[in-house]
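Novice: no sequence on this one, just coordinates:
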């Protein structure tokens, strides 16, 4: 996988990948990163890449000629890779799309700045993606989000072969279950017994049930869209019943304290 990022702040991209598991994977050659600064393609000695918008209004707009020249250079170096523009107006980035991106040989990510890019640049853009309904100073952070989300699905990036598919929005399409590590007992709060049992079948069942329950509680729209698979309705009903009984016991306990 090769990432080409078009940005006026290339140091922001490379600096991020100096640390962490993704950074170590980059150092091992699991994927490649190349940056293209539109200023290098500006025709004037001031390396100008922005100008005031026609029609007036606040802010500046990134000019088409330097961006189009940078895109052309990136396409020549990364043939077949789609040009993806990071913008609040794009399609919401979700895990299935990330999975499809990870199966491509490369991506060209266009990071805008200021009030955005000259609309004529969009003729050279293949896809437009958003990481959320909010506005940032530029497209570098969204580009990094895309790069990390994609990179962690690539072979050899994560330490455990199952890590990429067992977390939230992995193959199950559910939120991740709760995780525990040492100590086994902390401030009166123990690790669930099933995780200490050594019974891998019970553990898998518990984790699936917890994922179902968390998704039902926190992101019900995901569960509604995904639906329930074989045996999951029973697991979720058991989870809901247990939660209801626990909440009832807690309410009764609080009431007892007042007598």
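Specialist: Thanks, I have the structure now. Nothing here was measured: the structure is a model prediction, and the numbers come from that model.

Novice: could you use CA atoms for every contact and neighbour count after this?
Specialist: Fine.

Novice: quick one: buried residues of stretch 189-207?
Specialist: 191, 194, 195, 203, 206, 207 (16 or more other C-alpha atoms under 10 Å).

Novice: stretch 39-59 too?
Specialist: 39, 40, 41, 42, 48, 49, 50.

Novice: again with stretch 60-80
Specialist: 60-71, 73-75, 78.

Novice: might you report the residue contacts of residue 215?
Specialist: 174, 175, 222, 223 (C-alpha atoms under 8 Å, 6 or more residues apart in numbering).

Novice: what remains of those if I keep only buried residues?
Specialist: Buried among these by 16+ other C-alpha under 10 Å: 174, 175, 223.

Novice: reformat these as CSV; add secondary structure and distance to residue 216.
Specialist: Listed next are the buried ones among the contacts of residue 215 as CSV, based on DSSP: H, G, I helix; E, B strand; the rest coil; distance: C-alpha to C-alpha, whole Å:
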residue, secondary structure, distance to residue 216
174, coil, 9
175, coil, 9
223, helix, 6
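
Novice: show me how far stretch 64-74 is from its chain's centre.
Specialist: 26 Å (C-alpha atoms, centre = their mean, to the nearest Å).

Novice: ok, stretch 214-234 next?
Specialist: 21 Å.

Novice: okay, how far is it across it, tip to tip?
Specialist: 15 Å (C-alpha to C-alpha, to the nearest Å).

Novice: got another one to weigh against that:
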């Protein structure tokens, strides 16, 4: 798959693409990332890409023409390379919230053109003409879309075959359907006793069925406390067993009880 990123700061992506476990996806070509700077398509000695908003107000707005020329060059380059047409995605506070299901869909796609806004945003005419989808990381505002673009790329890259050391590890991630959309349970490693805090004895028991039940209970307890709507979603989907429901009922009656 191929992602083309329109950004005024392509240098921000350099360390990201060569660091961590996800670099395997980029090095192997499983996820191809090409960076495009709209400033290269701007006129004048200063290659200006922004201007003051009509109607007044603070801040600057990214101009439509450099963005449009940049996108047209990307489309021509994709066509020449034999890459399929790609949707144009803008990272924006008004966009749909990115979630696990969305990441899985993108990880199985042929890619996209990711537009990283800056300043007060983009000229609306570019959005109206070209943008197919808008995506948000949450109810807050970043100084630019680059962090959001890297978040999407990272989430997509780690789902590619051979990227993680253990192929099944992402199946145990929070929000994964394999966990019925619940949050993941706590994890422990050596030493067994750290400053008086011991690893739960059941994890050292060797009884795998009991360990799995403990982990399930922990997931249920953590999700009920932190994201109860996810428990209800699993319940509505018929994903909770009688044992799950009994545990949750007891947890609600004894909220201070250790799971």
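Specialist: Looks like it came in fine. Remember, it's a predicted structure, so these values are computed and weren't measured experimentally.

Novice: I'd like to know how many residues surround the equivalent of residue 188 of the second structure over in the first structure.
Specialist: Residue pairing (TM-score structural alignment): residue 188 of the second structure is matched to residue 180 of the first structure. Using other C-alpha atoms under 10 Å, residue 180 of the first structure is surrounded by 10 other residues.

Novice: find the centremost residue of the first structure, please.
Specialist: By C-alpha atoms, centre = their mean, the first structure has its centre lying nearest to residue 149, at 4.5 Å.

Novice: run through the residues that contact residue 166 of the second structure.
Specialist: Going by C-alpha under 8 Å, 6+ apart, the list of residues near residue 166 of the second structure is empty.

Novice: could I get the full set of helices for the stretch 101-250 of the first structure?
Specialist: Under the criterion DSSP state H, counting those that start in this stretch, the stretch 101-250 of the first structure contains helices at 140-151, 163-166, 200-218, 220-226, 232-257.

Novice: tell me the most buried of these?
Specialist: helix 140-151 (a mean of 21; mean count of other C-alpha atoms under 10 Å).

Novice: gap between the residue nearest to the centre of the first structure and residue 256 of the first structure?
Specialist: In terms of C-alpha to C-alpha, residue 149 of the first structure sits 49 Å off from residue 256 of the first structure.

Novice: over to residue 137 of the first structure?
Specialist: 54 Å.

Novice: on that earlier part again, between which two of the buried residues of stretch 39-59 of the first structure is the distance greatest?
Specialist: 40 and 50 (13.2 Å; C-alpha to C-alpha).

Novice: residue 132 of the second structure reaches residue 87, doesn't it?
Specialist: Yes - between residue 132 of the second structure and residue 87 there is a contact under C-alpha atoms under 8 Å: 5.9 Å.

Novice: which residues are in contact with stretch 32-44 of the first structure?
Specialist: With C-alpha under 8 Å, 6+ apart as the criterion, stretch 32-44 of the first structure contacts 1-10, 13-14, 26, 47-49, 65-67, 69-70, 74.

Novice: end to end on that stretch, go ahead and measure it.
Specialist: End to end - C-alpha to C-alpha - stretch 32-44 of the first structure spans 31 Å.

Novice: in the second structure, what range does it match?
Specialist: With TM-score structural alignment as the criterion, stretch 32-44 of the first structure aligns to 32-44.

Novice: can you show me the strands along the stretch 1-150 of the first structure?
Specialist: For the stretch 1-150 of the first structure, applying DSSP state E, counting those that start in this stretch gives strands covering 2-6, 32-36, 50-51, 61-62, 83-92, 106-111, 127-130.

Novice: one step back: and which of the buried residues of stretch 39-59 of the first structure is nearest residue 56 of the first structure?
Specialist: Once C-alpha to C-alpha is applied, the member of the buried residues of stretch 39-59 of the first structure that ends up nearest residue 56 of the first structure is residue 50, at 14.2 Å.

Novice: for the closest one, give its distance to residue 41 of the first structure.
Specialist: 12 Å.

Novice: just residue 62 of the first structure next, same as before
Specialist: 13 Å.

Novice: what's the answer for residue 66 of the first structure, then?
Specialist: For residue 66 of the first structure relative to residue 41 of the first structure (C-alpha to C-alpha), the value is 5 Å.

Novice: likewise residue 104 of the first structure?
Specialist: From residue 104 of the first structure to residue 41 of the first structure the distance is 27 Å (C-alpha to C-alpha).

Novice: with respect to residue 122 of the first structure, which of the buried residues of stretch 189-207 of the first structure is nearest?
Specialist: residue 207 (44.3 Å).

Novice: that closest one pairs with which position in the second structure?
Specialist: Aligned partner of residue 207 of the first structure by TM-score structural alignment: residue 215.

Novice: contact partners for its match?
Specialist: 185, 186.

Novice: same check on residue 124 of the first structure?
Specialist: Contacts of residue 124 of the first structure (C-alpha under 8 Å, 6+ apart): 68, 71, 83.

Novice: hmm, which of these are common to the second structure?
Specialist: Compared against the second structure with both residues aligned by TM-score structural alignment, their matches' C-alpha atoms under 8 Å, these retain residue 83.

Novice: in the first structure, what stretch matches stretch 161-169 of the second structure?
Specialist: The alignment places stretch 161-169 of the second structure over residues 155-163 of the first structure (TM-score structural alignment).

Novice: okay, how far is it across that stretch, tip to tip?
Specialist: 11 Å.

Novice: in it, what counts as buried?
Specialist: Those would be 157, 158, for stretch 155-163 of the first structure by 16+ other C-alpha under 10 Å.

Novice: try stretch 31-39 of the second structure
Specialist: 31, 32, 33, 35, 36, 37, 38, 39.

Novice: how much space separates the counterpart of residue 108 of the second structure in the first structure from residue 150 of the first structure?
Specialist: Aligned counterpart of residue 108 of the second structure in the first structure: residue 103 (TM-score structural alignment). Using C-alpha to C-alpha, residue 103 of the first structure is found at 9 Å from residue 150 of the first structure.
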